[in-house]
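In: Make a model of this:
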Amino acid sequence: MNIHKNARLTPQGRALLVQRVLEEGLRPTEAAQAAGVSPRTVYKWLARFRDEGEVGLRDRSSRPHASPRATAEPVRAQIIERRRQRQTYRQIAQALNLGHSTVARLLQREGLNRLGALAPGRPDNRYEHAAPGDLLHLDIKKLGRFVRPGHRITGERQRKSRGAGWEYVHVAIDDHSRVAFSTIYPDETGQSACRALLAAVRYYAHLGIHFKQVLTDNGACYQSRRFARLCQRLGLTHRRTRPYSPRTNGKAERFIQTALREWAYARAYASSDQREQHLSAWLHQYNWHRPHASLDYQPPISRLGFSVNNLMRLHT
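Out: This next block holds a predicted model:
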């Protein structure tokens, strides 16, 4: 129960007040003085206790029993119906001869004050390619460099790693298996994007995966001629997401969230260099051991169908 911070009496305090008067024999004025309230308050709680028992000592709603000037239910239904037809506040108020504030207050109470609430939800954008190598998702996450633990750990915003700059985690994830790979570079230029793509292709080739397509957002590095030439040389069809639609590249976006929670911000690193050193170990944990909800809680590597001998060779 939400008790006001300045309240003199809680339900327990009211019960004690009644007990002092009815059982201990204190006069109402004496009980009021002991509780720091007025005698009128004591008489009020005594009357409620006699009429309703302990239930009468609980807080009651401040809503009136009757509201003669409240909006009638048929009018309320018309307001909601017109709003679902995407009419504005002014149109509804003029059509029903109501005040603008009345319409706004009722629609806000119903959760229909924003037109976005009227639009149907977008359908799920879940898709999965049939085999490893059909599609490679690429994305980049910008992280701050630091030479001492930052405010996320210490809580102090005065001490900063001045001049440390930024570093960029280039993320790659196979659409079918969810096997992920990441490298860190000092920028997000076309050259770094190309180096990251080459490193990812070599890593996945070690697992026997050879890609046909690559999916990226519309970042400048992915639109560079250097990146286009590399995709052509590797035989990769380059696809781009629709502008302002990160859900199209959702597997990479979701992997970045997991990486931030379980690697980048999971512990207190002494510096960003130490954080980078832990990336490969975390990626191994993610690919080989961490259960994945969309894979029936099996690790991503289980999708590649390795034999026991291959599994032992690649796992060591």
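
In: Could you use CA atoms for every contact and neighbour count after this?
Out: Will do.

In: what's next to the strand or helix carrying Val103, contact-wise?
Out: Using DSSP states H and E, Val103 falls within helix 100-110. Helix 100-110 is contacted from outside by 76, 79-80, 89-90, 92-93, 113, using Cα atoms under 8 Å, 6 or more residues apart in numbering.

In: Give me the buried subset of those residues.
Out: Those of the contacts of helix 100-110 that meet the buried threshold are 79-80, 89, 92-93, 113, by 16 or more other Cα atoms under 10 Å.

In: one step back: and the contacts of helix 100-110, which two are furthest apart?
Out: The most widely separated members of those are Arg76 and Arg90, with 15.4 Å between them, by Cα to Cα.

In: all strands of the stretch 51-200 of the chain, in order?
Out: Listed in chain order, the strands of the stretch 51-200 of the chain (DSSP state E, counting those that start in this stretch) span 136-144, 166-174, 180-185.

In: Ok, which of those comes nearest Glu156?
Out: Across the strands of the stretch 51-200 of the chain, closest to Glu156 is strand 136-144 (Cα to Cα), at 16.1 Å.

In: gap between Trp305 and Asp273?
Out: Rather than Trp, residue 305 is Gly. Here the distance between Gly305 and Asp273 works out to 35 Å (Cα to Cα, to the nearest Å).

In: Would you map the helices across the chain?
Out: In the chain, the segments counted as helices under DSSP state H are 11-22, 28-35, 39-52, 73-84, 89-96, 100-110, 151-154, 190-206, 225-234, 250-259, 272-277, 279-288, 308-315.

In: What is the distance between the last one and the centre of its chain?
Out: When C-alpha coordinates are averaged (Cα atoms, centre = their mean, to the nearest Å), helix 308-315 and its chain have centres 37 Å apart.

In: now swap in the longest one and tell me
Out: Averaging C-alpha coordinates over helix 190-206 and over its chain gives two centres that are 30 Å apart (Cα atoms, centre = their mean).

In: Please name every helix or strand in contact with that helix.
Out: Secondary-structure packing of helix 190-206 (3 or more Cα pairs under 8 Å, 6 or more residues apart in numbering; DSSP states H and E): strand 166-174, strand 180-185, helix 225-234.

In: I'd like the structure of this one too, to check against the first:
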Amino acid sequence: MSHRNARLTVYGRRLLDDRVRSGRPVAHVAAEMGISRLTAHTWIRRWRTEGETGLCDRPSRPHTIPHRTPPGLEASVCRLRSERKLGPARIAPVPGLPASTVHRILTRHGLPRLAWLDRPTGRPVRRYERDRPGELAHVDIKKLGNIPDGGGRRVLDRVAGDRNRQATTTARHSCKPVIGYSHIHSAVDDHSRLAYSEVLPDERKETAAAYWQRAHAFFAAHGITVQRILTDNGSCYKAKLFTQTLNAAGIAHQRIRPYRPQTNGKAERFDRTLLDEWAYLRPYASNDERTTALADFLHTYNHHRCHTALQGQPPISRANNATGQYT
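Out: A predicted model of the protein is given here:
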């Protein structure tokens, strides 16, 4: 394609050739069209040797590149990337090439970035998305350390934070400091990315089953009928109570392969968003303060936060468009 300031397009080159073939001097035609005689002679020569196709744009890449890296060396670079999953800076010293040359080789052969690869296998991660809301919901649990009253190390210095942690005691055992975790149970719809989370004290089977009943009601309130859920292999999800809870609602249960959290990637990515935009967004003075802030985050995430996988829409818009609801 011609650039925006080009004097000649394909039509202009054809017009140049027609005028010259009519018997007019090349210099006069070039002056009329605002180009040099050298440029005019170039297009006339290309038309005479190549015909109509010679007037079209073509890349300026040379036909031969004498200093290009030998094919065998390029193959070894590609093998290092595929087998050892190294970046250009670490591959470069092995064959003795500059890192910039290694990067061009990888780009030329279409090898994906390391961030796009599944580290155990070295294969590109295969992205998927269900066609309708409710076909699949990703469910996961994220553990966060409890915050002592008055704040921990993120609010105070190390000594003061440890002092607050030791001073916070439980109601039953007045001499035992509260050192434990909060468990954030989350469910994310695969198609719309609509999410529902709760901060709960544990990840027992009774807690997980009760949480899913509330999450199921949340999705139903937005017109989403959940047909299948995807979880990891946690003990609470393998329990009979959790299976019975799903069967009572007519929901199928699917578990990922062991040690393959990429399969449940939408829930894993949502957990990372939870940490960045809620749990570690600002220092909290207590565990209750952090728990209270979760509701505001969920409202922002579902109703206002633009999602790159949804073409800039928030999850609630995608869900409403698919289910026919409008809020």
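
In: Once they're superposed, tell me the TM-score.
Out: The pair, once superposed, lands on a TM-score of 0.61 when counted by TM-score structural alignment, normalised by the length of structure 1; 220 aligned residues with a Cα RMSD of 3.6 Å.

In: that older thread, show me which positions of the helix holding Val103 of structure 1 end up buried.
Out: 103-104, 106-107.

In: repeat for stretch 287-297 of structure 2
Out: Neighbour-count burial for stretch 287-297 of structure 2 flags 287, 290-291, 294, 297 (criterion: 16+ other Cα under 10 Å).

In: With stretch 166-178 of structure 1 instead?
Out: For stretch 166-178 of structure 1, by 16+ other Cα under 10 Å, it's 167-178.

In: Now flag whichever of these is closest to Cys231 of structure 1.
Out: Cys231 of structure 1 lies nearest to Ala172 out of the buried residues of stretch 166-178 of structure 1, by Cα to Cα, at 14.5 Å.

In: That closest one -> structure 2?
Out: With TM-score structural alignment as the criterion, Ala172 of structure 1 lines up with Ala187 in structure 2.

In: Could you find the closest non-adjacent residue to Ala130 of structure 1?
Out: Among residues not flanking Ala130 of structure 1 along the chain, His176 sits closest, at 6.5 Å (Cα to Cα, 6 or more residues apart in numbering).

In: Whatever helix or strand Thr39 of structure 2 lives in corresponds to what range in structure 1?
Out: Using DSSP H and E, Thr39 of structure 2 falls within helix 37-50. Structural correspondence for helix 37-50 of structure 2: none found in structure 1, per TM-score structural alignment.

In: any idea how far Leu197 of structure 1 is from Ser302 of structure 1?
Out: For Leu197 of structure 1 relative to Ser302 of structure 1 (Cα to Cα), the value is 23 Å.

In: Looking at these two, which has the bigger crowd around it?
Out: The residue with more neighbours, out of Leu197 of structure 1 and Ser302, is Leu197; 24 against 17, by other Cα atoms under 10 Å.

In: Give the equivalent position in structure 2 for the more buried one.
Out: Using TM-score structural alignment, Leu197 of structure 1 sits opposite Trp212 in structure 2.

In: likewise His289 of structure 1?
Out: By TM-score structural alignment, His289 of structure 1 lines up with His304.

In: ok, back up a step: can the contacts of helix 100-110 of structure 1 go into CSV with extra columns for distance to Thr216 of structure 1?
Out: Converted to CSV, those look like this (distance: Cα to Cα, whole Å):
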residue, distance to Thr216 of structure 1
Arg76, 48
Ile79, 45
Ile80, 43
Tyr89, 42
Arg90, 44
Ile92, 45
Ala93, 48
Asn113, 36
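
In: just the residues you listed now: which is nearest Leu22 of structure 1?
Out: Checking the contacts of helix 100-110 of structure 1 against Leu22 of structure 1 with Cα to Cα, the nearest one is Arg76 at 48.9 Å.

In: Quick check: nearest residue in space to the closest one, chain neighbours excluded?
Out: Using Cα to Cα, 6+ apart, the closest residue to Arg76 of structure 1 is Leu106 (7.7 Å).

In: Same check on Ile229 of structure 2?
Out: Nearest to Ile229 of structure 2 is Ala137, by Cα to Cα, 6+ apart, at 4.6 Å.

In: That neighbour: neighbouring residues, count only.
Out: 29.

In: Surely it touches Ser192?
Out: No. The criterion here is Cα atoms under 8 Å, and Ala137 of structure 2 misses it with Ser192 at 9.9 Å.

In: would TSV of the buried residues of helix 100-110 of structure 1 with distance to Gly155 of structure 1 be doable?
Out: Output for those, formatted as TSV (distance: Cα to Cα, whole Å):
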residue	distance to Gly155 of structure 1
Val103	45
Ala104	42
Leu106	43
Leu107	41
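
In: which of those residues lies closest to Ala15 of structure 1?
Out: Leu106 (38.7 Å).

In: if I look at that closest one, how far off is His100 of structure 1?
Out: 10 Å.

In: excluding its backbone neighbours, what's nearest Ala208 of structure 2?
Out: Ala208 of structure 2 sits nearest to Cys236 (Cα to Cα, 6+ apart), 6.5 Å away.

In: List the residues that contact the counterpart of that neighbour in structure 1.
Out: Alignment note (TM-score structural alignment): Cys236 of structure 2 maps to Cys221 of structure 1. By Cα under 8 Å, 6+ apart, the contact set of Cys221 of structure 1 is 188-191, 193, 227.

In: and those residues, which are buried?
Out: 188-190, 193, 227.

In: ok, the residues you listed vs Pro39 of structure 1, which is closest?
Out: Glu188 (74.0 Å).

In: Would you quantify the distance from that closest one to His151 of structure 1?
Out: The spacing between Glu188 of structure 1 and His151 of structure 1, counted by Cα to Cα, is 25 Å.

In: So what does Asp202 of structure 2 match up with in structure 1?
Out: In structure 1, Asp202 of structure 2 lands on Asp187 (TM-score structural alignment).

In: List the contacts of its match.
Out: Here Asp187 of structure 1 is in contact with 166-168 (criterion: Cα under 8 Å, 6+ apart).

In: Let's see that with 7 Å instead.
Out: 167-168 (Cα atoms under 7 Å, 6 or more residues apart in numbering).

In: Relative to Phe227 of structure 1, how far out is it?
Out: Counting by Cα to Cα - Asp187 of structure 1 and Phe227 of structure 1 are separated by 15 Å.
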